[in-house]
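Enquirer: Return atomic coordinates for the entry below.
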Amino acid sequence: MQTATWQAKELTPGQLAQRAGVSVSALHFYEREGLITARRTSGNQRRYPRETLRRVAFIRISQRVGIPLAEIRHALDNLPDGRTPTRRDWEALSTAWQADLDERIEQLIRLRDNLTGCIGCGCLSLGTCKLVNAHDHLGDQGPGARVLDVHPVEACHQPEQACAIASAETS
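Expert: Next up, the predicted model:
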């Protein structure tokens, strides 16, 4: 594969993928999702503006910290003229995402500290589930783990004593 020179204004999918550290199929996925754009040559080959490198880096970092693609797309769509995010843009977005990221961190810490004892749905805690989830009250809230939610007591419909047990186990 031919490596792009630093002054190249456009990159082929292979060149962009190599420089950005992603697969070509990831670039095609980002394009289908409306996160990046390419022009087509007369031979119908994709060419990406060089600035797409920074845009892909922004997408990858956002994904790495757990930001959903829909939120990343929304953030990119709100930039003037669909331009590549600048340092100032990243600072504004990271500030806006701070509370959500703090909540995710809290959730991960809770999960790490309590994973071996209970994941909240009973499959690993059948011996203690009757105390924490009497009469399967957590099941009324829908599928999946509930005990390790960030705000388990707020969402708890159990008797007060059982909520206290669930809260104590998750803190």
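
Enquirer: For the rest of this, base every contact and every neighbour count on C-alpha atoms.
Expert: Fine.

Enquirer: For residue 36, give me its contacts.
Expert: Residue 36 sits next to 27, 30, 52, 55-56 when contact means Cα atoms under 8 Å, 6 or more residues apart in numbering.

Enquirer: now these as CSV including neighbour count, secondary structure and distance to residue 124?
Expert: As requested, those are arranged in CSV below (neighbours: other Cα atoms under 10 Å; DSSP: H, G, I helix; E, B strand; the rest coil; distance: Cα to Cα, whole Å):
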residue, neighbour count, secondary structure, distance to residue 124
27, 22, helix, 39
30, 17, helix, 38
52, 20, helix, 45
55, 18, helix, 42
56, 22, helix, 39
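
Enquirer: this one next, for a side-by-side:
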Amino acid sequence: MKPAEELLTIGEVAERAGFATSAIRFYDKEGLVVAVRTSGNQRRYPRSALRRLAFIRAAQNVGVPLAEIREALAELPDTRTPTKADWARLSRHWRARLDAQIEGLTALRDNLDSCIGCGCLSLQRCALYNPGDVAGTRGPGAQRLPKVIREPHHS
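Expert: Next comes the predicted model:
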């Protein structure tokens, strides 16, 4: 860890990273950022925590679940600031997710005007919610919902 004068208080990290101190405490508890404790038991963070928090924010903005963010950050060194190569390696894994989101948003944009006010409510014809009637090939009913087996109720 860095000498004390190079460490930041939780308030300084919060202000610079744009997170609430409670969020930083949560990420600390989850092991996503690492603090050292002073003799007075106060948290102090290395400047590298700012980059880790920026990475967390960027990943959350594209819908990456916290579990995946945790896995990615576990690959980074705690003892040095992550490099551009570190970030490039991690973000490569999320490229396909972003491409799919872009494709979905493009389809939504391109087909939205035909849906507003059309009133079709047809899952068979709707190009947005059921392209090619894929859900219809699985049979009738709500195919995406899990089937619940209920035990007979005895009074």
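
Enquirer: Got a TM-score for the two of them?
Expert: Between these two chains, after superposing, the TM-score reads 0.69 (TM-score structural alignment, normalised by the length of the second structure); 134 aligned residues with a Cα RMSD of 3.0 Å.

Enquirer: residues making contact with the longest helix anywhere in the second structure?
Expert: As assigned by DSSP state H, the longest helix anywhere in the second structure is helix 95-115. For helix 95-115 of the second structure, the external contacting residues (Cα under 8 Å, 6+ apart) are 62, 127-128.

Enquirer: Give me the most central residue, the second structure.
Expert: With distances taken as Cα atoms, centre = their mean, residue 64 lies nearest the centre of the second structure, 2.7 Å away.

Enquirer: quick one: the aligned partner of it in the first structure and residue 73 of the first structure, what's the gap?
Expert: For residue 64 of the second structure, the aligned residue in the first structure is residue 67 (criterion: TM-score structural alignment). Distance of residue 67 of the first structure to residue 73 of the first structure, given as Cα to Cα, to the nearest Å: 10 Å.

Enquirer: And residue 127 of the first structure, by the same measure?
Expert: Distance of residue 127 of the first structure to residue 73 of the first structure, computed by Cα to Cα: 44 Å.

Enquirer: Neighbour count for those two, which is higher?
Expert: residue 73 (16 against 9; other Cα atoms under 10 Å).

Enquirer: hmm, back to that, which SSE is the residue nearest to the centre of the second structure in?
Expert: Using DSSP states H and E, residue 64 of the second structure falls within no helix or strand.

Enquirer: quick one: the helices in the first structure?
Expert: For the first structure, the helices defined by DSSP H cover 13-20, 24-32, 52-64, 69-77, 87-114, 129-132, 160-170.

Enquirer: Which of the ones you listed sits closest to residue 38 of the first structure?
Expert: Closest approach to residue 38 of the first structure among the helices of the first structure is made by helix 24-32 (7.6 Å; Cα to Cα).

Enquirer: And residue 158 of the first structure, what's its match in the second structure?
Expert: For residue 158 of the first structure, the aligned residue in the second structure is residue 136 (criterion: TM-score structural alignment).
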